[in-house]
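> Following is a predicted model, sequence given first.
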Amino acid sequence: MLTVVCETPGTLLAQDRPMPERGAHEVLLRVKRVGVCGTDLHIFTGKQPYLSYPRVMGHELSGIVEAAPADSALHPGDAVYVMPYLSCGTCIACRAGKTNCCTRIQVLGVHRDGAFTEYLTVPQAFVHKAEGVSLDQAAMVEFLAIGAHAVRRSGLRAGQRVLVVGAGPIGMAAMIFAQLRGATVTALDGRQDRVDFCTGALGVHAGVPLGEGDEEQLAKLTDGEFYDVVFDATGNPQAMERGFRFVAHGGSYVLISVVGANITFSDPEFHKREMSLMGSRNATTEDFSTVLDAMRAGLIPPSLNTHRLALADVPTQFQNLLDPSAGVIKAIVEC
């Protein structure tokens, strides 16, 4: 079967690998769609802190069941999506229902090989029927669930003002679910085309391009009070540190980004605001359900999927997805 491997940063190789053998509690999937995530781009560029090479990328996937355990609710031919965070179920986090930050977590495409391949085996507990959504939609549930989780974790309430810094797919997911909670959302990003997409396709209240005078614009939009909740989805340490300045007194700052660096902030500014600082990692089954309900209700813009490529073309075309002029929001690989 065709498998694309990231051998080292910047090097993708097409290999012919044997079909995987299904374990007793595993499902054999024929991979159909794989969303390309910022994590994949970071793996390709050598900026993912939790990874060793070589690695088969890909954790946003949908597929068709080829074989499943006899006692499973899944059957050959079922269309499915996968929760790619393979949690242990017994650690302190899992016992508290926080499987998204399991102490022994194995994320497909990061800690173990993922879905840039034609067939994949996954423990059956993490494979779910994709009822009422298309294969394309099912491959986009995961990144949207990350945004939904961050919004849920923030405790956001209707009527609050939200700033999302970083208008990539994860940032856009946070914008979508913040709006569904009734928040007034502003997007801040260094690319004007992304800002325009957020105000146009996503309908956010305001968009501010990163650069000279941006802080003054954010202050003007909020009568100088800034934002009840700020989400960072930049993956940039300097941006993450700067974001503290945009949090209102009594507000919350949610770091969806993860970087291989230390983040520092002014303790007096942090304390005088009595700011709540949160990390937001991955998502849970509750967040996946939230996304699926929104998809079935027609609340997720289909325009998020802007590019497509075939699995066989990934080694030669993947780097094009890094070109800002290509206007990529979400690319989907067809297997």
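In hand now; what should we look at?
> Only C-alpha atoms from now on, for both contacts and neighbour counts.
Fine.
> all strands of the stretch 201-335 of the chain, in order?
Taking DSSP state E, counting those that start in this stretch, the strands of the stretch 201-335 of the chain run over residues 206-209, 227-232, 247-255, 276-279, 305-310, 330-334.
> For the strand ranked longest in the chain, name the packing helices and strands.
Longest strand in the chain, counting residues (DSSP state E): strand 26-36. Packing partners of strand 26-36 (3 or more C-alpha pairs under 8 Å, 6 or more residues apart in numbering; DSSP states H and E): strand 60-67, strand 119-123, helix 135-138, strand 330-334.
> And here is the other one:
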Amino acid sequence: MKSIVLQKPEHLVFEEIDNPGKPNPNEALVKVLRIGICGTDIHAFKGRQPFFNYPRILGHELGVEVVETGIAVNHLKAGDKCALEPYFNKTLGQAVRRGKTNCGEEISVFGVHEDGGMRPYFKVDANYLHPSEKLNFDQLALIEPLAIGYHAVQRASPEQDDKILVIGAGPIGMAAAQFAILTNKQVVIMDINRQRLDVCQKHLALKGSLHIDNQDFNYPENLKNIFDGDLPTVIFDATGNPDSMKKTLEFAAHGSKIVFIGLFQGDFIFHDPLFHKKELTLMASRNALGNDFKEIIGLIESGIVNTDFWITHRINFEELPEQFGGLFFGNEHVIKVMVEL
């Protein structure tokens, strides 16, 4: 069968691979119907993705249909529509034993550490499939990026009196904002991309947005203007930009929490007296938990979370290798590209 392989940076090609065959007892054979393209895929394409080796079949934001199940699988049947939880733990390390399946010591992320979903069919441990009778394949492919933002919000546990800033209005920042709003009505999003901010302002119940338009942008004063004289008490940085991440310590209120969702290849260095003076809490947020997937599916099914505005571009599987680069680089209107099979 035909798969799409990233052989090396900026070299995405079709390759023939073997059919997956029948599922083992605990597995399901699934058909891929939708593939969301994410920042991980884009960074891998440009050669900037940590924890990555070439060649690799990309794709971990997936809407799939169950074709066949192994004899030990009881919670799925042929025809079920599912989202994939792509964080596989094949060994029970310390973190996994403590329930932290999102950051196991030997975690293997589908489409990053092992070949992913840019192929018509694959087999997977059925426990990583989350079914829904109500959601369509577009929505199911969005569960994984939504889960990244959801998990970050769970990490911070914002309270009703918190003032929340999300830096980065891409899909992950947008997801964090979308779930932060469910806990708190004081949510502001900030970005250099005005088009993305406009989308967020239109579709999310934000307190406001901030457009960074020059090097002299006065973060504390601009934030105080929109937060009624105060600074943010919870900050989510989804940029993966070291300069942006460093600035969070400068404009966080005393006693605040900062959550880094994005990451970069390098050392993060900050001024320790500033960190201690404000008694800041600094957290990383990686991937998501299986229960996050289940809860998000329930929130969308019940109408509490709307995903209608997420997908801005669509492309056919056959067109992807040739058009991948042009979809993202230099195109500031893209939020989420959905690949259709």
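That came through, no problem. What you see is a predicted model; the values in this text were computed from it and never measured.
> re earlier: got the buried residues for the helix or strand following the longest strand of the first structure?
Per DSSP states H and E, the first helix or strand lying C-terminal to strand 26-36 of the first structure is helix 38-45. Applying a neighbour-count criterion of 16 or more other C-alpha atoms under 10 Å, one finds Gly38, Thr39, Asp40, Leu41, Ile43, Phe44 buried in helix 38-45 of the first structure.
> corresponding residue for the fourth one in the second structure?
Read that as Leu41 of the first structure. Under the alignment (TM-score structural alignment), Leu41 of the first structure maps onto Ile42 of the second structure.
> ok, now how distant is its match from Pro25 of the second structure?
35 Å (C-alpha to C-alpha, to the nearest Å).
> buried ones in stretch 173-193 of the first structure?
173-179, 181, 183-189, 191.
> re earlier: of the helices and strands packed on strand 26-36 of the first structure, flag the one that's most buried.
Most buried of these, by mean neighbour count (mean count of other C-alpha atoms under 10 Å): strand 60-67, with a mean of 25.
> Which elements pack onto that strand?
strand 26-36, strand 79-82, helix 135-138, helix 141-154.
> need the contact list for the most centrally placed residue in the first structure.
Nearest to the mean C-alpha position of the first structure, counting by C-alpha atoms, centre = their mean, stands Phe143 at 3.1 Å. In this structure, Phe143 of the first structure makes contact with Cys37, Glu60, Pro169, Ile170, Ala173, judged by C-alpha atoms under 8 Å, 6 or more residues apart in numbering.
> what do we get in the second structure for the fourth one?
Pointing back at Ile170 of the first structure there. Here Ile170 of the first structure is matched to Ile172 in the second structure, going by TM-score structural alignment.
> okay, now that match: neighbour count?
Counted with other C-alpha atoms under 10 Å, the neighbours of Ile172 of the second structure add up to 27.
> roughly how far apart are the residue lying closest to it once chain neighbours are set aside and Asp138 of the second structure?
Leaving out its chain neighbours, the residue that sits closest to Ile172 of the second structure by C-alpha to C-alpha, 6 or more residues apart in numbering is Gly149, at 5.5 Å. Using C-alpha to C-alpha, one gets 18 Å for the distance from Gly149 of the second structure to Asp138 of the second structure.
> got it, and Val339 of the second structure?
9 Å.
> Need the overlap of contacts for those two.
Both Val339 of the second structure and Asp138 are in contact with Arg34, where contact means C-alpha under 8 Å, 6+ apart.
> Grab the nearest non-local neighbour of Leu289 of the second structure.
Once flanking residues are discounted, Leu289 of the second structure sits nearest to Asn102: 5.6 Å by C-alpha to C-alpha, 6+ apart.
> Counterpart of the one you found over in the first structure?
Checking TM-score structural alignment: Asn102 of the second structure goes with Asn100.
> quick one: contacts for its match?
Per C-alpha under 8 Å, 6+ apart, neighbours of Asn100 of the first structure: Tyr85, Ser87, Arg281, Asn282, Ala283, Thr284.
> Could you list which residues are in contact with the first one?
Think Tyr85 of the first structure. Neighbouring residues of Tyr85 of the first structure by C-alpha under 8 Å, 6+ apart: Asn100, Ile105, Gln106, Val107, Leu108, Phe126, Asn282.
> repeat for the second one
For Ser87 of the first structure, the contact set (C-alpha under 8 Å, 6+ apart) comprises Cys94, Thr99, Asn100, Cys102, Arg104, Ile105, Gln106.
> Checking those residues against the second structure: which ones persist?
Retained in the second structure: Cys94, Thr99, Cys102, Arg104, Ile105, Gln106, out of the contacts of Ser87 of the first structure (criterion both residues aligned by TM-score structural alignment, their matches' C-alpha atoms under 8 Å).
> Wait, the fourth one touches Cys88, no?
When you say that, I think you mean Arg104 of the first structure. Yes - with contacts counted by C-alpha atoms under 8 Å, Arg104 of the first structure reaches Cys88, the gap being 6.2 Å.
> Which residue in the first structure aligns with Lys277 of the second structure?
Per TM-score structural alignment, Lys277 of the second structure is aligned with Lys272.
> Settle this for me: that match is touching Val247, isn't it.
No - when contacts are counted by C-alpha under 8 Å, Lys272 of the first structure is not listed as touching Val247 (11.3 Å).
> Same drill for those two, tell me which one is more crowded.
It is Val247, of Lys272 of the first structure and Val247, that has more neighbours when counted by other C-alpha under 10 Å, with 23 against 10.
> what's the spacing between the equivalent of that one over in the second structure and Leu140 of the second structure?
Matched by TM-score structural alignment, Val247 of the first structure corresponds to Ala252 in the second structure. Computed with C-alpha to C-alpha, the distance linking Ala252 of the second structure and Leu140 of the second structure is 35 Å.
> which residues does the closest residue to Ala95 of the second structure other than its chain neighbours contact?
Of all residues not flanking Ala95 of the second structure in the chain, Gly104 sits nearest, at 5.2 Å (C-alpha to C-alpha, 6+ apart). When contacts are counted by C-alpha under 8 Å, 6+ apart, Gly104 of the second structure touches Asn89, Gly93, Gln94, Ala95, Val96.
> again, only this time at 10 Å
Gly104 of the second structure sits next to Tyr87, Phe88, Asn89, Lys90, Thr91, Leu92, Gly93, Gln94, Ala95, Val96, Arg97, Arg98 when contact means C-alpha atoms under 10 Å, 6 or more residues apart in numbering.
> Quick one, which of the residues you listed are buried?
Counted by 16+ other C-alpha under 10 Å, the contacts of Gly104 of the second structure give Tyr87, Phe88, Asn89, Gly93, Val96 as buried.
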